[in-house]
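A.B. asks: sequence first, predicted coordinates after that:
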Amino acid sequence: MKYERYDHTAVEKKWQNRWEQAGVFHAAQSMDKPKFYALIEFPYPSGQGLHVGHPRPYTALDIVARKRRLQGYNVLYPIGWDAFGLPTENYAIKNHIHPAIVTKKNVERFKQQIQSLGISFDWSREINTTDPAYYKWTQWIFLQLFKHGLAYKKEMSVNWCTSCKCVLANEEVVDGVCERCGSEVVHKVKSQWMLKITEYAQRLIDDLDLVDYPERVKAQQKNWIGRSTGAEVDFGTTVGDQLTVFTTRPDTLYGVTYMVMSPEHPLIEKWSGQIQNLDEVHAYQQEAAKKSEFERTELAKEKTGVRLKGVCAVNPVGGKEIPIFISDYVLVSYGTGAIMAVPGHDSRDWEFAKKFDLPIIEVVQGGNVEEQAFTDCATGTMVNSGILNGLSVEEAKVRIKEYMQEKGFGREKVNYKLRDWVFSRQRYWGEPIPIVQCEKCGYVALPESELPLRLPEVESYEPTDNGESPLAHMTEWVNTACPCCGGPAKRETDTMPQWAGSSWYFLRYIDPHNTEALADRGAMDYWLPVDWYNGGMEHTTLHLLYSRFWHKFLYDIGVVPTAEPYAKRTSHGMILGENGEKMSKSRGNVVNPDDVVREFGADTLRLYEMFIGDFEKAAPWSTTSVKGCRRFVERYWNLQNLLIDGAGIRPEMESVFHKTIKKVGEDVENLKFNTAIAALMALMNEISGNGSITRDELKVFTLLLNPFAPHVTEEVWAEQDFEGMVCQQAWPVYDEAKCVDALVEVVVQVNGKVRARVSVPADTSKEGLLELAKDQEKIQAEISGKTIVKEISVPGKLVNIVVR
């Protein structure tokens, strides 16, 4: 039979249906095999559908998962939908469609697109964060946090859009205006639910030693948590109150020439009677309220501030009065909301001091502080520092801490940049918070038996004029009885953020239909931790940190068996448009995977996305290269035209086959998919050069290619009447001894110039190689009658004989 052009349109849907009907990718309930739990960050089903960047991580872990199944593992590779969130709510508001309807349509679209790619997800475990059966357990986890004192309400400053009448996240504020409507954004104080992630700050750092994460991921988490060791120092003031700061360099106290407070610092209001320029202070506070935290802390921005006239601080190590400023680069939410400024040894403080004509004192000898030519502040000798003069920096740190504690104006302190997690959203499309507020009992948890607290139907999804959630309009739903005393109470109308459902979803995949617990403990004992988790670098300091926090809490209360949720984490680079820019509708460079699958097939798309370059780096899309991958699929299909009688791998093909088995297997484990495919292409060339292939050789090639191109390999397997499906076979095993070339070509040089080439056994020793080289007629002619000065012999590569 002559095989012609491969028709992917007739093949791919057929095999996708057969796989699902047979349940070949469903994780087994039995626990008698070694397990492998592969996880992707589950997608947010937006109305725009997939672009070709989305399948890259799905395909990568699919290749690993398929290989593991062939190696005899019980594989869990699940999929679900992170479906609550702001984009869907905004779309619903704009188009007057209920968010649930929008979500349903978006999920259907995403599911169809993903299934067309042949990803071996276990669809029997599909979950959706908007399903009450799912968010029942999100609410249950919140109640446990509340009962353990890790969920609390707090008055805090938030971003407020004056037009949308709602609270915005920091990333939704751009240049002081609302990203959505362009209206002015101000800061307002609102009562918010908070989660005490700071209680876990040190463990979140320490336990990074337990996991296999890239160093850049670990570094980002540590930097975000921001552990610093130093001291809290109490400065007196001329109005009697203490102004406390946190500093990592208490040894530079003698160099403090001014102090800076956050514009929101509560002492400013307390001092309003003593501040002589209160109108100027209030005006600055209003301007600061329009800026996001990112804008306020940007290092390159011009320093601004207002001096508090009428109030001064008192330096505790000299008693000297120093001015106090407010400036927007100091945040009330970090440290104590106030800093001591040492302009002689800090660039930011120096710039501020120069602008406001403030003193600059050198306290670590060396450099020129007036010209910002600082000495290394971490070394050197202390000067102009009273009791610290003549000490090294390290000695001064010890001495000043002793002195502070002795005099009672300071104490050692470990501080973290990490702040507690703002958990409230004044939105409709999110999980209801299962708390009621009773005038008599305060905040009271809903009984667990009443979960899930379902999201009620509302006519309007728009925020209220005062910034409350749309749920605040639902008086029948809001008004309820206190579970504690039975008196009148009101339900919490804020909803949870999108991060809530994604903080524990990997646990629900383990046992998605359980109605009695978030997952069966025995199943968690078997499946946890997740063996391999792949996700974007952009989620390193939010989702990844939040989910580790939730998991540690669940571990502490005995719900889960491991301290860390993910044993291994990898990250992928994005796929850019053909113009090298990030794909977006506005740039007009979005490539729809549906179009690629329709024209070239899913296997071609899968191969190209893995062949495009280093998996961990960004790479531009290339339609020309897509066509090259399609040609490879065609060449594989046409191997059937080269079939000959004969079993096993022929002796002349053994080395290349065994080397390819080794190479592909190792490269998959190291995310080197591009070089694995290159090895398969090289093997294809060897087969084509030979002009034939045996049935057993075709089986091996098919098994190696299957994780990358599952549809065409299944079709070839079936065409040749091989037993079962490819995905149910065993991964090929290589023989290390056969991975060594039988013969290698060695270059023979005289005085560095190539004079001969010789084929020798690959395991020829240095001495043997040198003897063989000297036996060559051309070499004998070159060295005859001359003195050999040096002999270099590199097995498998070259011989160089130096003569004179």
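C.D. replies: Cool, the structure landed.
A.B. asks: CA only for contacts and neighbour counts going forward, please
C.D. replies: Will do.
A.B. asks: can you give me the helices in the stretch 251-400 of the chain?
C.D. replies: Secondary structure of the stretch 251-400 of the chain by DSSP state H, counting those that start in this stretch: the helices cover 266-270, 278-288, 293-297, 347-355, 393-407.
A.B. asks: I'd like these written out as JSON lines, with mean neighbour count and distance to K440 added.
C.D. replies: Putting the helices of the stretch 251-400 of the chain into JSON lines (neighbours: other CA atoms under 10 Å; distance: least, CA to CA, whole Å) gives the following:
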{"stretch": "helix 266-270", "mean neighbour count": "14", "distance to K440": "29"}
{"stretch": "helix 278-288", "mean neighbour count": "16", "distance to K440": "37"}
{"stretch": "helix 293-297", "mean neighbour count": "17", "distance to K440": "37"}
{"stretch": "helix 347-355", "mean neighbour count": "17", "distance to K440": "50"}
{"stretch": "helix 393-407", "mean neighbour count": "16", "distance to K440": "43"}
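A.B. asks: tell me which of the ones you listed lies nearest to R68.
C.D. replies: Comparison of the helices of the stretch 251-400 of the chain against R68 by CA to CA identifies helix 293-297 as nearest, at 43.8 Å.
A.B. asks: got a list of what the nearest residue to F352 once chain neighbours are set aside touches?
C.D. replies: Nearest residue to F352, sequence neighbours excluded (CA to CA, 6 or more residues apart in numbering): K303, at 6.0 Å. Residues near K303 by CA atoms under 8 Å, 6 or more residues apart in numbering: S327, Y329, E351, F352, K355.
A.B. asks: out of the helices of the stretch 251-400 of the chain, flag the one nearest C441.
C.D. replies: That would be helix 266-270 among those, by CA to CA, at 28.5 Å.
A.B. asks: gap between the closest one and the chain center?
C.D. replies: The chain centre lies 40 Å from the centre of helix 266-270; the measure is CA atoms, centre = their mean, to the nearest Å.
A.B. asks: just stretch 99-111 next, same as before
C.D. replies: Counting by CA atoms, centre = their mean, stretch 99-111 comes out at 25 Å from the chain centroid.
A.B. asks: and if you look at stretch 491-505?
C.D. replies: Going by CA atoms, centre = their mean, where stretch 491-505 is centred and where its chain is centred differ by 20 Å.
A.B. asks: check stretch 229-247 too.
C.D. replies: 38 Å.
A.B. asks: rewinding a little: can you tell which of the helices of the stretch 251-400 of the chain is closest to E459?
C.D. replies: Short answer: helix 293-297, nearest of those by CA to CA, at 34.7 Å.
A.B. asks: and the contacts of that closest one?
C.D. replies: Taking CA under 8 Å, 6+ apart as the rule, helix 293-297 contacts N170, D175, A288, D328, Y329, V330, L331.
A.B. asks: second structure for comparison follows:
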Amino acid sequence: MALGKYDPERIENKWQDEWNSSRCFEVEVDPSRPKYYVLEMFPYPSGKIHMGHVRNYSIADVVARYKRMRGFNVLHPMGWDAFGLPAENAAIKNKSHPAQWTYGNIAEMRAQLKRLGYSYDWRRELATCRPEYYKWEQLFFLKFLEKGLVYRKNSPVNWCGSCQTVLANEQVEDGRCWRCDSEVEQKQLEQWFLRITAYADELLDDLKMLEGGWPERVLTMQRNWIGRSVGAQVKFQVKGMDEVVEVFTTRPDTLCGATFMSLAAEHPLVEKLIAGSPEAEKVRAFCRDVANMDRIKRGADDLEKEGVFTGAYCINPLTGREMPIHVANFVLMGYGTGAVMAVPAHDQRDFEFARKYDLPMRVVIQPKGETLNPAAMTAAYADPGILVNSGEFDGLENEKAKETIVARLAERNLAKPTVNYRLRDWNISRQRFWGAPIPVVYCEKCGIVGVPPEDLPVRLPEDAVMRTDGKSPLPFMDSFAQASCPKCGGPARRETDTMDTFVESSWYFLRYTSARLDTAPFDAAALKYWAPVDQYIGGIEHAILHLLYARFFTKILRDEGYPVSDEPFAHLLTQGMVLKDGAKMSKSKGNVVDPNAMIGRYGADATRLFILFASPPEKDLEWSDAGIEGAYRFLGRIWRLVEELEGALVAVKPCAPVEGELSPRAKDLRRKEHDTVRRVTRDIENAFQFNTAVAALMELVNELYAAKDELRTRPEGPRVLSSAVATTLALLSPVAPHLCEELWQVLGHATHLSEEPWPLHDEAALARDEVEVVVQVNGKVRGRAKLATDASEEEVRSVALGLENVAKHLEGKEIAKIVLIPGKLVSIVAR
């Protein structure tokens, strides 16, 4: 055949051109075929793909190609999460428009993805910064505004001075901006919110639908973030003031044990409580420090508990005792009411705080048969028990006491049953230019007025000049900011905030189903056919950001009448990171591996093969130069195998039937071929274990090399060898598609390998004429015997007992029992 040297660049360019010209990965709705929608979280167009991208997209591409070969109508699209701060910052630096930077990066990254041979339907490509995309997002906003799911209010917000914008709570990490790592401060601003809390119960309850399809870790993170708690709202009168502190508690049974009150640093009562008191400046300083702490860190169990006394007291509504009011760093304004009744004997955080500041502790729940001494306790007692020191409620089991105490306080209008959530409404206002404009105007006469749907999209101005101070230019552009009121026709001012970029990524997966439709956001028939996404792939870092928002958006759109399911992603795979020298790749660490360099040196197939073989997809992967070199050598070995079998191979399908008598070597190769099909299919189908699938293929290639010289001279040899080679190429093609397509063509096939059906193993080909049976004596291996597969039990026993080493270990002993596992084991128990 004289194939010549394996040349990845030539082969890969050839097949990428062929796939493009034949449009073989483009799909349409086809109700006669089962659909499969596989999707990776789309990238931000930063200018270059990194190895994390390569891993994510290679995993998805194997799934897409495999499912096509299994007969599914596969939707596998790609697009760009194109709005955001990096484009704006780059435009400021380069004195250009963000669109110029963004579209240039998209072109570069698109070329890189095509060079890797991913099987995308590029007709469906979208970029969220295009008006034809965000037009529909603006329409959704207006619909949500009509229904009260969007609202505007003055609120304390996380403000990044460097990025000059508000951040959602989820975008603040350790008190710093998730984008630029600058310290975040608290600021009061009028902001737009999406009422995600209206769906809190459904978002929580529907996680049950995803069990088995999503990683349990992600489900747990979402359950904790939503944080539903059933309890009571209780009122505490402030001593000497006409003010009430309201608390939410899940433990009203411990109310008689409440000995002090803890407030969040942001609580609106703090200033009233400290006004004119000697503690005022100390409390204000403490509040400033705490308010700028990371919200998640403040709620962590291992946080060092700190606080300051306000000088004020409140009254316990059940006991009438005075309770000192403190400000504490572990109390969050965003959870409950921002106030906590402190019961140090029965809550560990309160226990630690009380011990640190020498505050009183009162036991009100006793375990049955025990007496707790507050002075001797080393930790809070939070388990069930019987009420003590609780007046008329003494002797009640604590669960029963919860209802009784709340009912008693409710008679005096001091408590009511309440369900509380950790989840807060989603702040979507961003004071930046490069985002989707919020489609409302402010009219002095009419107030807030939505832009009429027929006037959408509200476009970002193409002539905007980025400001060197980092502020958005929109408020300073009269051509954009000045508008007419759609209601009265009078002068109005356009909203100059733009939407959080997570809004765009909350529905893009649905737009792919009809990405070029210009009369509606979705074609109903296409949406009904393709949704939901069958397999979604992306990073764990999006567990309580994008994944929660996408679930929320899907439910809103369902309630707007779009034919979508209750959940957007049936299955989720969160792939591990790509590491180098034990650390995540980053420029600052100097350990970045450039995909372009790897593709240039080893080819796309070898890069894909290594990154899929080196680790199971859900685990972190340690980059290895030797590993990718090994992947390249393995592909070269397959190339040489086909070349060395010149004249002995014929164009047969995988697992081709073979007539006539087979030699032992032919039977062994055929058995290995069918066993490999079984193993690879199982590993991909059940758990995407591509690493073990590739390992099985390497074993098959080894068997081909061992058998080729003998079999090429036998009558059945060419067909047996050809079948095994064809099977190798078919099974490997989702991982290394270019090489496999080329060799498939070399074998004489006129079809594309990607259009061939997936091989199916034949159980009959797996049968063995002889099996090796292990023989144990008292649990230790003492011999092995070759036996016919249809040997009787008596024959098996006779052969096993006749083995020399077995007989030796039975000398002087009496056989108590012989256990047979057909085809595998003879276990002899002797005394």
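C.D. replies: Thanks, I have the structure now. The structure presented is a predicted model; accordingly, all values stated were derived computationally and were not measured.
A.B. asks: mind checking the SS state of E476 of structure 1?
C.D. replies: Following DSSP: H, G, I helix; E, B strand; the rest coil, E476 of structure 1 is assigned to helix.
A.B. asks: can you get me a residue count around whichever residue in structure 2 pairs up with E599 of structure 1?
C.D. replies: Counting by TM-score structural alignment, E599 of structure 1 lines up with R601 in structure 2. Counted with other CA atoms under 10 Å, residues neighbouring R601 of structure 2 total 15.
A.B. asks: and what about R601 of structure 2, helix, strand or coil?
C.D. replies: helix.
A.B. asks: measure G53 of structure 1 to A618 of structure 1 for me?
C.D. replies: Taking CA to CA, to the nearest Å as the measure, G53 of structure 1 falls 10 Å from A618 of structure 1.
A.B. asks: same thing with M610 of structure 1?
C.D. replies: For M610 of structure 1, the distance to A618 of structure 1 equals 12 Å [CA to CA].
A.B. asks: which of the two has more neighbours?
C.D. replies: Counted by other CA under 10 Å, M610 of structure 1 and A618 do not tie: M610 has more neighbours, with 25 against 17.
A.B. asks: show me what contacts that one?
C.D. replies: Going by CA under 8 Å, 6+ apart, the list of residues near M610 of structure 1 reads R56, T59, A60, F673, N674, I677.
A.B. asks: just the ones in helices from the residues you listed, please.
C.D. replies: Here DSSP state H is the test, and these give R56, T59, A60, F673, N674, I677 as lying in helices.
A.B. asks: D523 of structure 2 matches what in structure 1?
C.D. replies: Using TM-score structural alignment, D523 of structure 2 lines up with D520 in structure 1.
A.B. asks: which residues sit in contact with its match?
C.D. replies: I510, D511, N514.
A.B. asks: most neighbours among the residues you listed, which one?
C.D. replies: Busiest of the contacts of D520 of structure 1 [other CA under 10 Å] is I510, holding 24 neighbours.
A.B. asks: pretty sure that one contacts R521?
C.D. replies: No: the criterion here is CA atoms under 8 Å, and I510 of structure 1 misses it with R521 at 9.7 Å.
A.B. asks: ok, back up a step: closest to C166 of structure 1 out of the contacts of M610 of structure 1?
C.D. replies: Proximity of these to C166 of structure 1 (CA to CA) peaks at R56, which lies at 36.0 Å.
A.B. asks: so what's the residue count around that closest one?
C.D. replies: R56 of structure 1, neighbours per other CA under 10 Å, totals 21.
A.B. asks: one more: P475 of structure 2?
C.D. replies: Neighbour number of P475 of structure 2 under other CA under 10 Å is 19.
A.B. asks: from A464 of structure 2, how far out is it?
C.D. replies: 11 Å.
A.B. asks: next: V677 of structure 2.
C.D. replies: Taking CA to CA, one finds V677 of structure 2 at 58 Å from A464 of structure 2.
A.B. asks: of these two, which one has the most company?
C.D. replies: V677 (26 against 18).
A.B. asks: which one is that one nearest to, not counting chain neighbours?
C.D. replies: Once flanking residues are discounted, V677 of structure 2 sits nearest to H761: 5.7 Å by CA to CA, 6+ apart.
A.B. asks: so the one you found sits right up against R678, yeah?
C.D. replies: Yes: the pair H761 of structure 2 and R678 passes the contact test of CA under 8 Å, sitting 6.0 Å apart.
A.B. asks: before we move on, the earlier item: which residues touch the residue nearest to V677 of structure 2?
C.D. replies: C655, H674, D675, V677, R678.
A.B. asks: so the third one sits in a helix?
C.D. replies: Yes: assigned with three-state DSSP, D675 of structure 2 falls within a helix.
A.B. asks: neighbours around it, how many?
C.D. replies: For D675 of structure 2, using other CA under 10 Å, the count is 19.
A.B. asks: which residue is the nearest non-sequential neighbour of it?
C.D. replies: With CA to CA, 6+ apart, the residue lying closest to D675 of structure 2 is L766, at 6.6 Å.
A.B. asks: now check structure 1 for the residue matching the one you found.
C.D. replies: Under TM-score structural alignment, L766 of structure 2 pairs with C739 in structure 1.
A.B. asks: what's the match for V234 of structure 2 in structure 1?
C.D. replies: Checking TM-score structural alignment: V234 of structure 2 goes with V233.
A.B. asks: which SS class is its match?
C.D. replies: strand.
A.B. asks: give the contact list for it.
C.D. replies: The contact partners of V233 of structure 1, by CA under 8 Å, 6+ apart, come to T244, V245, F246, T247, P250, M404, F409, G410, R411.
A.B. asks: how near is the closest residue to it other than its chain neighbours to V239 of structure 1?
C.D. replies: Nearest residue to V233 of structure 1 in three dimensions, chain neighbours excluded: G410, at 4.4 Å (CA to CA, 6+ apart). Counting by CA to CA, the gap from G410 of structure 1 to V239 of structure 1 is 20 Å.
A.B. asks: so which of those two has more stuff around it?
C.D. replies: G410 (23 against 12).
A.B. asks: surely the more buried one touches D234?
C.D. replies: Yes: between G410 of structure 1 and D234 there is a contact at 5.9 Å, judged by CA under 8 Å.
A.B. asks: what's the closest of the helices of the stretch 251-400 of structure 1 to E126 of structure 1?
C.D. replies: Closest among the helices of the stretch 251-400 of structure 1, once you apply CA to CA, is helix 293-297, at 37.3 Å.
A.B. asks: for the stretch 1-150 of structure 2, just list every one of the strands.
C.D. replies: Using DSSP state E, counting those that start in this stretch, the strands of the stretch 1-150 of structure 2 run over residues 35-40, 73-75, 150-160.
A.B. asks: I'd say E755 of structure 2 and M69 touch.
C.D. replies: Yes: checked against CA under 8 Å, the pair E755 of structure 2 and M69 is within contact range at 6.5 Å.
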